[in-house]
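1. What follows is a predicted structure for the sequence shown.
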Amino acid sequence: MPYQPLNALVDACRWIGARGWAPATGGNMSLREDSDHCWISQSGKDKGNLTADDFLRVEIATNRAPCGGRPSAETGLHTLLYRLWPEAGAVLHVHTVNATVLSRVIREPVLELTGYEMQKSLRGQQSHQQRVAIPVFDNDQDIDALAGQIGRYGEQHPLHYGFLLRGHGLTCWGRNVDEARRHLEGLEFLFHCEMQRRLLERV
């Protein structure tokens, strides 16, 4: 029988799929079960049509799916986040146009956002005057190497909401599916605003 709390994640996946944020079976989503296990979407599945049966139970320490099946290629990034931040309860990785393009425009290691009222959609943000820092990492097909790069950064700097991979997309998380979903929607709105601002400043 599927893990019942996955129903909220399935709903989030369908919401993501309806917005075109995980095209061509891209993206991957996961939910923490406990300190040792998480559930992650299987590779090659349309995220807008997932059911609870399309998630695999994975060991956080080893990335292994004891019952077989092929978890997402980026499983190692999800388990890294669960290891680094015990409060992380759900992780959403999407390929939105705004996140993908903006990640290539940004040359700095961190995208800094400030002045937007919608920053308050992110946990801990109380004012548009605060600063939101989203790390930007170079993409790498070697997931272990990429996880190592992100892990080293995370050990020295706060990673509150998510990070961007250049030319790839956004990975974000929350204490539960609802918070992860709110962070995704809030960040996507902020990225869209930042893209428009930068375009208009060039006119």
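-> Cool, got the structure. Numbering: from 1, shown residues only.
2. When you work out contacts or count neighbours from here on, use the C-alpha atoms and nothing else.
-> Noted.
3. And the strands in this structure?
-> 28-32, 37-41, 55-59, 90-94, 110-113, 132-137, 162-165, 169-174 (DSSP state E).
4. ok, structure two:
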Amino acid sequence: MNLHQAKLDIVEAGRRVYERGFVASNDGNISCRIEEDRILTTPTGMSKGFLKVEDLCITDMDGTLVSGQKRPSSEIGMHIFLYRERPDVRAVVHAHPPTATGFAVAGVPLTMCVLPEVIITLGAIPIVEYGTPGGPEISEPIRQYVKDYDAYLLENHGATTIGADVMNAYYKMETLEHFAKILFVAQQLGGYNELNAEQVEKLVAIRNRMGLRGPDPACDIPDAPTTQPTTNGGIPTIRTLSAGEQAGAETSQDDLIAEITRRVMEELK
């Protein structure tokens, strides 16, 4: 990979994550695997919105600094873990996009079958169990997901995306946060419609024709059409009502209408 272009891409991605509010202060980190044993990464303790190419540093696959004037990101270990586990990955973006991180804090994975573009380009986004940032604890919980997923919500922390190059990994972060925002708005409006198995299958076929990789299944396909919003830990979701629940709901509604009618008639006597 061209070193100069990789540096420009990291600086640009850093500017974008900062300007879009995906990070605050000195949060977040971005890296690119420029050689099999060399990682270009953002430094620790610097705002990603104001990076210059000379601020970036290069480490080996053990995280040891080999070039640059600044210390590498404290979370370089997570990046190296992802590169070791996924040889096809050439870039990693870690940020704290507010809406997606809200889902991570609430314990709600972004695995719903809702948006065609997300199913095709990214697929489900699981929640990874919490690990202390900056150390090996943050990496190990990702292991069970790393082979199948390109985006992860980090419990009580943020989000990480991986890709074929820096901008590819960055765009996945954009998609993740965009999906979270749309889903959050839909929940505030009472719930969301989920695509059925046949609809998802067609989208996966498109994904395959485009040569894109993604998890299988691409999302959590609902068992049946959903009809009534409910709540899950204070977060509105949609679920399928059983036949008994549907009958009970209809009976309850009829009884309520009958009772209201009776009382109105009594008042009119």
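-> Cool, the structure landed. The model shown is predicted, which means the values in this text are computed figures rather than measured ones.
5. Could you report the TM-score for this superposition?
-> With the length set by TM-score structural alignment, normalised by the length of structure 1, the two chains reach a TM-score of 0.83; 189 aligned residues with a Cα RMSD of 2.3 Å.
6. can you list the strands of structure 1 in JSON lines and add mean neighbour count and distance to Gln196 of structure 1?
-> Shown next, in JSON lines, are the strands of structure 1 (neighbours: other Cα atoms under 10 Å; distance: least, Cα to Cα, whole Å):
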{"stretch": "strand 28-32", "mean neighbour count": "27", "distance to Gln196 of structure 1": "27"}
{"stretch": "strand 37-41", "mean neighbour count": "26", "distance to Gln196 of structure 1": "32"}
{"stretch": "strand 55-59", "mean neighbour count": "23", "distance to Gln196 of structure 1": "36"}
{"stretch": "strand 90-94", "mean neighbour count": "27", "distance to Gln196 of structure 1": "20"}
{"stretch": "strand 110-113", "mean neighbour count": "16", "distance to Gln196 of structure 1": "13"}
{"stretch": "strand 132-137", "mean neighbour count": "21", "distance to Gln196 of structure 1": "18"}
{"stretch": "strand 162-165", "mean neighbour count": "23", "distance to Gln196 of structure 1": "18"}
{"stretch": "strand 169-174", "mean neighbour count": "26", "distance to Gln196 of structure 1": "18"}
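7. Tabulate these (CSV), appending distance to Leu190 of structure 1.
-> Formatted as CSV, these follow (distance: least, Cα to Cα, whole Å):
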stretch, distance to Leu190 of structure 1
strand 28-32, 21
strand 37-41, 26
strand 55-59, 30
strand 90-94, 15
strand 110-113, 8
strand 132-137, 10
strand 162-165, 13
strand 169-174, 12
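8. Nearest to Gly69 of structure 1, out of those strands?
-> With Cα to Cα, the closest approach to Gly69 of structure 1 among the strands of structure 1 belongs to strand 55-59: 7.1 Å.
9. so that closest one aligns onto which residues of structure 2?
-> Here strand 55-59 of structure 1 aligns to structure 2 at residues 56-60, judged by TM-score structural alignment.
10. now swap in stretch 173-191 of structure 1 and tell me
-> Going by TM-score structural alignment, stretch 173-191 of structure 1 sits over residues 162-180 in structure 2.
11. Okay, buried residues for the matching stretch please.
-> 162-163, 165-180 (16 or more other Cα atoms under 10 Å).
12. what's the longest helix belonging to structure 1 packed up against?
-> Longest helix of structure 1, by residue count under DSSP state H: helix 177-202. In terms of contacts (3 or more Cα pairs under 8 Å, 6 or more residues apart in numbering; DSSP states H and E), helix 177-202 of structure 1 is packed against helix 6-18, strand 90-94, helix 97-105, strand 169-174.
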